[in-house]
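S.K.: Pasting the sequence and the predicted coordinates here, then a few questions.
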Amino acid sequence: YYGISANLMSLSGLAIAVGMIVDGTIVVVENCFRKLHDEPDTPKLQLIAESTKEVATPVTFAVLIIAAVFIPLLSLDGLAGKLYAPMAMNIVFVMLGSLSVALILVPVLAFVLLKPTKSNDNIVMSTLKKGYAPLLMFALRYAKSLLIAVTLLFAGLVYLLALQGREFMPNLNEESIMYRVIAIPGTALSQSLETASAIETHILEHYPNEVASVLSMAGRSEKGETAQANYMEVLLTLKPGIDDLPALTHKMNEDLEHTFTHVAFVPTQPIAMRIEELLEGVKAELAIKIYGNDQKVLDGISKEIQKTIADVEGLERMEVETQLGQAQINITPNYLSLARYGISVAEVMQIIRNGIGEEPISEKIEGVKRFGIVAKVKNAKANIDAVKNMTLRTQDGAIVTLRQLCDITVEQGPSFIKRQNLSRYMVLSMEVDGRDVASFVHEADALIKNNITMPTGYYIGWAGDFKNMQEATEKLMIIIPVTLLLVILLLYTAFNSFSKAILILMNVPFGLIGGIIALVLSGIYLSVSAIVGFLAIFAIAILNGIVLVSFIDELRLRYPHVPLKDLLKNAALLRLRPVLMTAFTTLFGILPLLYATGVGSEIQYPLSVVITGGIISSTLLTLLILPSTYLLFYQNQHIVEEEATDPSRQKSALP
């Protein structure tokens, strides 16, 4: 309906949702299964209906909160929106669909398929509970100390995360290399074609085991981007099995630069280059745009910037967009000479357009076809004397040459001029290796501001990955607080208590702890993909908290006279199975993304690493810290809700 294609990111949303889609079903089925064992004398239909009703509210709000966490991602724009909005939309629709399945279809299937069993737990669950019970009692006994320790751990990890490098998204391994090859301005197209052909031959001869095919292009295509005849692109399709693409690229680049010294090589990858070019108009992952009106001043500023940031750690290479250096014929009319011979400027322009610009002077008609007749001066663009000797006829019939009417010189000028926001600009592109883009830009920008004084009307702006990252981060800084507020409102609606909402939200750092640890240990920079992973962990932690807290409240309504510590132990043990099942199903759903190795898997990897680490910590800490936190919140409160006064709901002993 929304026209989302089955692409890498939309399918990633399904992969993430596969684990969470059954969470509501697991809670419903597990509750029905336990009730069938505990109350075998109750009619089965009544038991299934009561069991489903008992968990309907927490399941509904848990699923709605998961959807609410991902809905704000739909407001992302730019490249981040293109990448992550389809994934978020798929997760939202899948989760909303799973809610109707869990509350309508699953109870019917439970009534048909489930049967009472003699034992509520199998040997695996019995073993897990025996190991979990003493840990839980220890956590309840030292609740305050444990909560303080976990809080300090979380604070330390947040500080560590702040020191972690940042990037917009990981570099893709496209299994191909593209070299941008730039010759000096003014290079003829035939020379560029010869150079490109020589590069092709050299690569195929020296890298037969790595390169499957080579394709080169010189100049500009009719439907492509603007480029001069001195610009070439060489695309290498690699053979399967290349493990270290950056190392191969570096090795080939050094070889090519040593062999072809008259041109400059800039390595990139085709998709990455086209994305940056479409978004920012630059063919690099990171670039500085220098804005101003005078081309020579822009060129001078670019040289100053190159000297200033040349020694910044992580800078692999720099390339300034060579705009000056194009040989140009400059024809300046001499108005005294024009007046002497009675020739107007328009007549001079017309002869130039005809002789040099190849503007047709007439037409030849053959049937329905028309052909322009061009009277051009031979070798006009290669021989300035041919231009100077072009002739015009005066009103009295005399013939004069163009050199008698104009000052004609050959000067060096710009080969092209770029404009943005009504201002000229020049691009200084660069490659950063071994360091995150954000810290590099922060250091380089500070050096530029401290060491270079910009003339009035001239300024710089960063483009490429850094700008994309800035825009996505600013958007997320708005989205995350809105999401948090929406989650609090849903939790308050579910429990009619702000203290319960805060209690469940305190479960979120438990999941973030594992995500941060996994991110740091794997050496991955904090990217938009990783942030989306943290949002997924946020949803999973909320789900675990709702399942456990709602069950604790239900037991307190039924057993108001049982000591809270005993009741918490019993609730945690009874909810151990659904919490573990939801954790493992989500974990198994994310594992294919974690171990994927195909093209584009680099985008999914930070997300899957964060979710994997977060699931582990969220599950373990939810089962230990959440009951302890509940004890600290409500240890002096004996009755949770007014319904506890209803004698029909009260029982004297725990099940």
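M.R.: Sure thing, it's come through. Numbering: from 1, shown residues only.

S.K.: Please count neighbours and contacts with C-alpha atoms only from this point.
M.R.: Noted.

S.K.: and the gap between the residue nearest to residue 135 when sequence neighbours are not counted and residue 545?
M.R.: For residue 135, ignoring the flanking residues on the chain, the nearest one in space by C-alpha to C-alpha, 6 or more residues apart in numbering is residue 624 at 7.4 Å. Here the criterion is C-alpha to C-alpha, to the nearest Å. By it, residue 624 lies 12 Å from residue 545.

S.K.: My read is that residue 10 contacts residue 87, right?
M.R.: Yes. Applying C-alpha atoms under 8 Å, one finds residue 10 in contact with residue 87, separated by 4.4 Å.

S.K.: Looking at those two, which is more packed in?
M.R.: residue 87 (26 against 20; other C-alpha atoms under 10 Å).

S.K.: dump the residue contacts of that one.
M.R.: Residue 87 makes contact with 9-14 under the criterion C-alpha atoms under 8 Å, 6 or more residues apart in numbering.

S.K.: Of those residues, which belong to strands?
M.R.: When DSSP state E is applied, the contacts of residue 87 are split such that none fall in strands.

S.K.: any idea which of the residues you listed is closest to residue 317?
M.R.: Of all these, residue 317 sits closest to residue 9, with 31.6 Å by C-alpha to C-alpha.

S.K.: how about the closest one, what does it touch?
M.R.: Per C-alpha under 8 Å, 6+ apart, neighbours of residue 9: 83-84, 86-87.

S.K.: so of the residues you listed, which ones are in helices?
M.R.: Counting by DSSP state H, the contacts of residue 9 place 83-84, 86-87 in helices.

S.K.: From these, pick the one nearest residue 177.
M.R.: Taking C-alpha to C-alpha as the measure, residue 177 lies nearest residue 83 of these, at 22.6 Å.

S.K.: and residue 173, helix, strand or coil?
M.R.: coil (DSSP: H, G, I helix; E, B strand; the rest coil).

S.K.: do the one 4 residues further on as well
M.R.: When the structure is reduced to helix, strand and coil (three-state DSSP), residue 177 reads as strand.

S.K.: The structure to be compared is supplied as follows:
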Amino acid sequence: MKFYDAGIDWVFAHKRLILIGAALSIPLCVLMFRVIGKERMPEIDQNELMVNVEWNENIHIDENHRRVNALLRCTDNLVTEHTAYVGMQDYILGTEKDLSASEAELYFKTEKPEGINPLKALMEKEIRTSYPEASVTFSPPVTIFEKLFVTGNPDVVARLQVADRTSAPQASDLKELENRIAEATGQVPERTAFRSQLNLVVDRDRLLVYHVNYNEVVRVLRTAFRDNTVSTLRSYQQYLPIGMAGKEKSVNRVLAETLVEAENRQDGSRERTYVPLRELVRVVPDEDLKEITAGRNGEYIPISFYGVEDAPTLIEQVRETVEADKRWDVSFGGSFFSNRKMMGELTVILIISVLLMYFILCAQFESFLQPLIVLAEIPIDIAFGLVVLWALGHTMNLMSAIGIIVSCGIVVNDSILKLDSINELRKEGMPLVEAIHTAGHRRLRAIIMTTLTTVFAMVPLLFTSDMGSELQRPLSIAMIGTMMVGLLVSLFVIPLIYWFIYRKHDVQKN
């Protein structure tokens, strides 16, 4: 009781200072909400890393193995364990992602989470230096948490679309645009994955010279390259095409050995003549997009940026670069926008909760003014809760937001009990200041025990390191900080605000 009496006397001796501090909590709350980092879910310390590499070159599987082994040797002194999938994997049950012959997936495990960032920097340096055309992405291992919350999304995604929707994007144009974006922003985006291919172009002029029908050439090509379906087996909802195939051969050999029948129009003889496909078809090396991504506005090419510090500036730089080239249109997405949307939704939920609380308190106190005294505690608690999160290096995310909102609901109950006791004592004829002191003594233990039980329940989460505890740590820090500040506000600041509003009424009554 002595510390409470000393505290309430000090507060009433410094009324102006306390009231100014309470008023400044509102702009402090707004400032901290702008300053503190925002993300969807809290970042979890990982000592494991998945690296996906697309070489963007037409390489053999043996060359893929050689490159992967060279990368693994570079990391021997940084990791405790590593392995890799190279090329295609024949797993019947593992069909989530099939790798091509030019892809590899590497797994690394470090001794401590602090070793992940140096490992990322080394891998990116080695790949960018030795294989500039390669596309590399980093992600945590796929766990239940990742499947539910997907924390590895890029910060900003530039969605490129061809201005002329009737034309297909060219690989050379896209690579040139990527390089200009990297120069303008100073950040290297994730490279777009391409696949090498051979286009077979039929020379129509030679078809006229050799008197060969175009449809006949297409049919022969389909048969030669094992794309000739002769029938289909149907069983319930399953369809199995039956095709004709031969031995594996190179493209040039197939074109040299495959003949197509020509029409004899000059002498009218019935003797059949044949022309090799190599005389009618040209082989043109080309590149095409490996994956097609589509959204509400149609197909687009994603250019992903990770580790972005100033997203609005990056977005503006990318927009200016793309708009300078009239052949492309751009829109944006990524976790920066989803996090901002989530924060907006949480703000709306908080405002609605406060309004509902206000109307309920109006009915309880039978007053429109006293609920405002109770709710005056909320901006003070939120402001100091955000300060605690920011000071300890945490961000504003879904878990910390839940912790702050729940804590505000708990500490508001303490203020409700305090004001209800003061009102009952004043109805009995007790003076205002004496009623404040007496109500504080009566409700002191209940308020302190409510706060301490909640705080002590959250403390174990601060000293464990499993995934569940790391996920809930921002929630526990937000709740502990908000509850401790809310305890002091309920005991000392709320009675002062109540006295400041009702002091003249008490004097007039006397």
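M.R.: Looks like it came in fine. Model, not experiment: these values are computed from the prediction.

S.K.: that older thread, which of residue 624 and residue 545 of structure 1 has more neighbours?
M.R.: Remark: of residue 624 of structure 1 and residue 545, residue 545 carries more neighbours, 29 against 24, as counted by other C-alpha under 10 Å.

S.K.: got the contact list for that one?
M.R.: Per C-alpha under 8 Å, 6+ apart, neighbours of residue 545 of structure 1: 504-505, 507, 622, 626.

S.K.: Which residue ranges of the stretch 51-200 of structure 2 form helices?
M.R.: 61-74, 116-130, 144-149, 171-185 (DSSP state H, counting those that start in this stretch).

S.K.: typo on my end, the stretch 351-500 of structure 1
M.R.: Secondary structure of the stretch 351-500 of structure 1, counting by DSSP H, counting those that start in this stretch: helices at 384-388, 402-405, 437-451, 465-495, 498-505.

S.K.: contact partners of the first one?
M.R.: Outside helix 384-388 of structure 1, the residues that touch it by C-alpha under 8 Å, 6+ apart are 329, 356, 377-381, 401-403, 408, 410.

S.K.: Which of these are buried, as a ChimeraX select command?
M.R.: For the buried members of the contacts of helix 384-388 of structure 1, the matching ChimeraX selection, counting by 16 or more other C-alpha atoms under 10 Å, is:
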select :329,356,377,380,402,403,408
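
S.K.: I'd like to know which of the contacts of helix 384-388 of structure 1 are part of strands.
M.R.: In strands, defined here by DSSP E, the members of those are 329, 401, 408, 410.

S.K.: which one in structure 2 is aligned with the first one?
M.R.: Residue mapping for residue 329 of structure 1 onto structure 2 gives residue 199, with TM-score structural alignment as the criterion.

S.K.: in terms of contact, does its match touch residue 288 like I think?
M.R.: No. Counting by C-alpha under 8 Å, residue 199 of structure 2 does not reach residue 288; the two are 10.5 Å apart.

S.K.: residue range for stretch 23-31 of structure 1 in structure 2?
M.R.: Against structure 2, there is no aligned range for stretch 23-31 of structure 1 (TM-score structural alignment).

S.K.: gap between the residue in structure 1 that residue 283 of structure 2 lines up against and residue 110 of structure 1?
M.R.: Aligning on TM-score structural alignment places residue 283 of structure 2 opposite residue 409 in structure 1. Residue 409 of structure 1 sits at a distance of 92 Å from residue 110 of structure 1 (criterion: C-alpha to C-alpha).

S.K.: Looking at the two, which one has more neighbours?
M.R.: Between residue 409 of structure 1 and residue 110, counted using other C-alpha under 10 Å, residue 110 has the larger neighbour count: 19 against 12.

S.K.: Okay, and that one sits in which element?
M.R.: helix 106-113 (DSSP states H and E).

S.K.: need the contact list for residue 189 of structure 1.
M.R.: Residues near residue 189 of structure 1 by C-alpha under 8 Å, 6+ apart: 218-219, 229-230.

S.K.: Show me how to select, in PyMOL, the buried members of these.
M.R.: In PyMOL syntax, the buried subset of these is picked out as below (16+ other C-alpha under 10 Å):
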select buried, resi 218+219+229+230
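
S.K.: Sort out which one of the contacts of residue 189 of structure 1 lies nearest residue 430 of structure 1 for me.
M.R.: residue 230 (20.0 Å).

S.K.: Now do the same for the closest one: its match in structure 2.
M.R.: By TM-score structural alignment, residue 230 of structure 1 lines up with residue 102.

S.K.: do residue 446 of structure 1 as well
M.R.: Aligned counterpart of residue 446 of structure 1 in structure 2: residue 316 (TM-score structural alignment).

S.K.: how many other residues sit next to its match?
M.R.: Neighbours of residue 316 of structure 2 (other C-alpha under 10 Å): 12.

S.K.: so what's the residue nearest to residue 135 of structure 1 up against?
M.R.: 135-136, 139-140.

S.K.: Which of those residues are retained in structure 2?
M.R.: Mapping the contacts of residue 624 of structure 1 onto structure 2 (both residues aligned by TM-score structural alignment, their matches' C-alpha atoms under 8 Å) leaves 135-136, 139 still in contact.

S.K.: Check whether residue 139 of structure 2 really touches residue 46, as I assumed.
M.R.: No. Contact criterion C-alpha under 8 Å: residue 139 of structure 2 and residue 46 do not qualify, at 10.4 Å.

S.K.: roughly how far apart are residue 85 of structure 2 and residue 322 of structure 2?
M.R.: For residue 85 of structure 2, the distance to residue 322 of structure 2 (C-alpha to C-alpha) stands at 36 Å.

S.K.: These two: which is more packed in?
M.R.: Taking other C-alpha under 10 Å, residue 85 of structure 2 and residue 322 do not tie; residue 322 has more neighbours (20 against 15).

S.K.: Neighbour-wise, which one of the contacts of residue 624 of structure 1 leads?
M.R.: Using other C-alpha under 10 Å as the neighbour criterion, residue 140 leads the contacts of residue 624 of structure 1 with 24 neighbours.

S.K.: Now which residue in structure 2 aligns to that one?
M.R.: Under TM-score structural alignment, residue 140 of structure 1 pairs with residue 12 in structure 2.

S.K.: Spatially nearest residue to its match (excluding sequence neighbours)?
M.R.: Residue 12 of structure 2 sits nearest to residue 496 (C-alpha to C-alpha, 6+ apart), 6.9 Å away.
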